[in-house]
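Colleague: this is a predicted model, with the sequence first.
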Amino acid sequence: MVLGLALGSLLLLVCLLASVLLGAADIAPEMVWQAIFQFDGSTEHLIIRTVRLPRAILAVVVGAALAVAGAITQGLTRNPLAAPDILGINVGAALALVLAVFWRGSGSYVGFAFAGAAIAAFTVYWLGSMGRSGLTPLKLVIAGAVLTYLLSSLTTGILILSQRTLDEMRFWLAGSLAGQDMATMLSVLPYIAVGLVASLTLGRQLTLMSLGEDVAQGLGLQAAWVKVGAAIAVVLLSGSAVALAGPIGFVGLVVPHVVRFVVGVDYRWILPYSIIFGGILLSVADLAARLVIRPQELPVGIMTAIVGAPFFIYLARSKIKR
């Protein structure tokens, strides 16, 4: 397991370097070294420091946040189809940010993203718990789909009413890593760090919760506190990721399943592996988005959807058969 983490970290470093070197114009490796350690203020060095390097780091950070949030959601709900984007949490954060820009204009509104994600998470849980049978995986997915459509429609309505808001957020709403500077990322990074650390401390508890709440409580686990802590971690991670890069889909769905294939069902290993694999997936997706039609680029959310949508269909069909 430890060897796998080391190899994954090495692969992540390679993806990070490739993200800096490749793009609309390829950059020589020695130029990157000089820009970091021998900065001379030239245009090439400025591009590396202010555009390429922040974007590469952002892909790793956002990918890790989305993957861990998805892993926690699946473990907490015992639902293999659960993820913050599938359950409407990411869309809730996006709607809150669109409302903030609509009312106040451009700015940093991370708090709005947290509030939107929290309200969406509570709403989908409440909707999925209605009825005699209580919360079930199927009802949770249906509630998430309904909430996602509703919030997406409200977001579209706001954008239709305000051309200014549409112009400012059109590319971001498709999921994009472009345009963020290091200062913006550093302002959000503490929230992601808290969410990741909190998640890693919940590894054992989530493993027990994935066996069933009755089993977990029988083993002495205080399930209510675990749910609260896990929900806070998901809100911090999802809200931060959406604030930085928009509602990027399917990373939180795909990565945990790939990780389980490698390490099994123990969340003490699933969560750290998800950090690495999430960063790798989004880095590769962003690199593909920049290279496929260069010198132009696609939103990275389109690339993750190309991979994630077929995976979701396969996953849904396999679980229905079971």
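Modeller: Sure, I can see it. Numbers count the residues shown, from 1 in each chain.
Colleague: rest of the way, CA atoms for contacts and neighbours
Modeller: Will do.
Colleague: please list the residues outside the helix or strand harbouring residue 208 that contact it.
Modeller: Following DSSP states H and E, one finds residue 208 within helix 203-209. Helix 203-209 has contacts (CA atoms under 8 Å, 6 or more residues apart in numbering) with 72, 75-76, 78, 215-216, 221, 223, 226, 265-269, 271.
Colleague: ok, and here's another one to check against it:
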Amino acid sequence: MMGMTAVKVDGTGIEAEEPKLRSRPIAATIIMIGGIVVLLFSIALSISFGAADIKLSVVWDSVLHFNPDLNDHQIIRELRMPRVLGAAMIGASFAVAGAIMQGMTRNPLADSGLLGLNSGAVLVMALCFAFFPGLPYTYLILFSFIGAAVGAGLVFGVGSMAKGGLTPLRLILAGAAVSALFSALSEGIALYFRIGQDLAFWYAGGVAGTKWEQLKIMIPWVGAAILGAIMLSRSITLLSLGEEIASGLGQKTKLVKLIATILVLILAGSAVSVVGAVGFVGLIIPHVTRYLVGVDYRYIIPCSAVLGGLLLLWADLIARMINPPYETPVGALIALIGVPFFLYLARKERRGL
């Protein structure tokens, strides 16, 4: 699947060479160009659709010649644009975080929602609502990072305690246990402090409440993290082949894993602080991308960002279309696809044992 690692022998011993990877750069280029075009069209379509349908020409006019006196322009600028742009950015964040985790851990079931990051972030946000009401969003996003880090640390710690070390199955079981614990604690805090209404949005998952203030803080973090992931993509590819191979090719594996973990925490923490505990985006998209472009993370990571943005954008649009004027939770809609996909992967991995 990934090809064999070539070696060369000289008088000093054996030195590893770059492995030949199965990759499709042409397919990746088509996905990037075509995906961005489709993404831009989807953004315009999603902005135009809502309780008050707005023509695409009005959407375009509001972008180029915004008039605060026009009601449609106000709806587009203040309500729909941050929601739609937030959906695209958050989908890209979850997808890239999932791709990094799967490559770094060599675990095809890795995803921020399955490994405790999302539930950890929601738990810390519940504590913030309970003890520090009215906390500015800047601090919420910072605490969301901390919660994601605590969740990931507990999952990896619990999974490593068993005899035989950390395996993909133990990692998933530990993730399920920690996520269940954190969710129960969050619900208990919500009931005791009567903040269930405030946390309901984060439990269900959705982009309806996204504001420009959140995006202004989130864009630099997410943009820098995705750029960092692209710069680290070659090292992630080598890690996905095995730590011994990566070390043999001169990679500082511990440093790469540390940087990759920080990038995942930034991406997952930022996304959860806006959209809530939406799972499975980081599980589904990297697998679809690998199928389309091969196993080279130089192509997987940028293509995952585009496809992840498209998935959450269309999920949000469909969620508004199912039962208007009410909205179906985006998290539940994606779970309808994600749960069967997860079960398929789990069964496939079990056969491979």
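Modeller: Great, that's in hand. Nothing here was measured: the structure is a model prediction, and the numbers come from that model.
Colleague: where does the TM-score land?
Modeller: The TM-score (TM-score structural alignment, normalised by the length of the first structure) is 0.97; 321 aligned residues with a CA RMSD of 1.1 Å.
Colleague: picking that back up, whereabouts in the second structure does the helix holding residue 208 of the first structure align?
Modeller: Per the alignment by TM-score structural alignment, helix 203-209 of the first structure matches residues 233-239 in the second structure.
Colleague: any idea how far residue 230 of the first structure lies from residue 142 of the first structure?
Modeller: 21 Å (CA to CA, to the nearest Å).
Colleague: show me which of the two is the more surrounded one.
Modeller: Neighbours were counted for residue 230 of the first structure and for residue 142 using other CA atoms under 10 Å; residue 230 has more, 24 against 16.
Colleague: helix or strand: which one has the aligned partner of residue 98 of the first structure in the second structure?
Modeller: Alignment note: residue 98 of the first structure maps to residue 126 in the second structure; criterion TM-score structural alignment. Assigned by DSSP H and E, residue 126 of the second structure falls within helix 117-131.
Colleague: tell me what that helix is packed against?
Modeller: Judged by 3 or more CA pairs under 8 Å, 6 or more residues apart in numbering; DSSP states H and E, the packing partners of helix 117-131 of the second structure are helix 137-161, helix 168-192, helix 196-204, helix 253-275.
Colleague: could you tell me where the following helix or strand past the last one falls in the first structure?
Modeller: In other words, helix 253-275 of the second structure. Sequence-wise, the next helix or strand downstream of helix 253-275 of the second structure (DSSP H and E) is helix 281-293. Mapped onto the first structure using TM-score structural alignment, helix 281-293 of the second structure spans residues 251-263.
Colleague: the counterpart of residue 136 of the first structure in the second structure: how many residues sit nearby?
Modeller: For residue 136 of the first structure, the aligned residue in the second structure is residue 167 (criterion: TM-score structural alignment). By other CA under 10 Å, 15 other residues sit near residue 167 of the second structure.
Colleague: same question, residue 98 of the second structure
Modeller: Residue 98 of the second structure has 31 neighbours, counted by other CA under 10 Å.
Colleague: cool, residue 88 of the second structure as well?
Modeller: Number of residues near residue 88 of the second structure (other CA under 10 Å) recorded here: 25.
Colleague: compared with the first structure, how much does the helix or strand harbouring it deviate?
Modeller: Per DSSP H and E: residue 88 of the second structure is located in helix 81-105. On superposition with the first structure, the mean distance recorded for helix 81-105 of the second structure (mean CA distance after the TM-score superposition for the first structure) is 0.5 Å.
Colleague: where does that helix end up in the first structure?
Modeller: With TM-score structural alignment as the criterion, helix 81-105 of the second structure aligns to 53-77.
Colleague: which residue numbers in the second structure does stretch 2-11 of the first structure align to?
Modeller: Using TM-score structural alignment, stretch 2-11 of the first structure pairs with 29-38 in the second structure.
Colleague: if we can go back for a sec, run the chain-centre distance for the match of helix 81-105 of the second structure.
Modeller: When C-alpha coordinates are averaged (CA atoms, centre = their mean, to the nearest Å), stretch 53-77 of the first structure and its chain have centres 4 Å apart.
Colleague: quick revisit: packing partners of the helix holding residue 88 of the second structure?
Modeller: Counting by 3+ CA pairs under 8 Å, 6+ apart, the packing neighbours recorded for helix 81-105 of the second structure are helix 25-48, helix 212-231, helix 233-241, helix 253-275, helix 281-293, helix 297-322.
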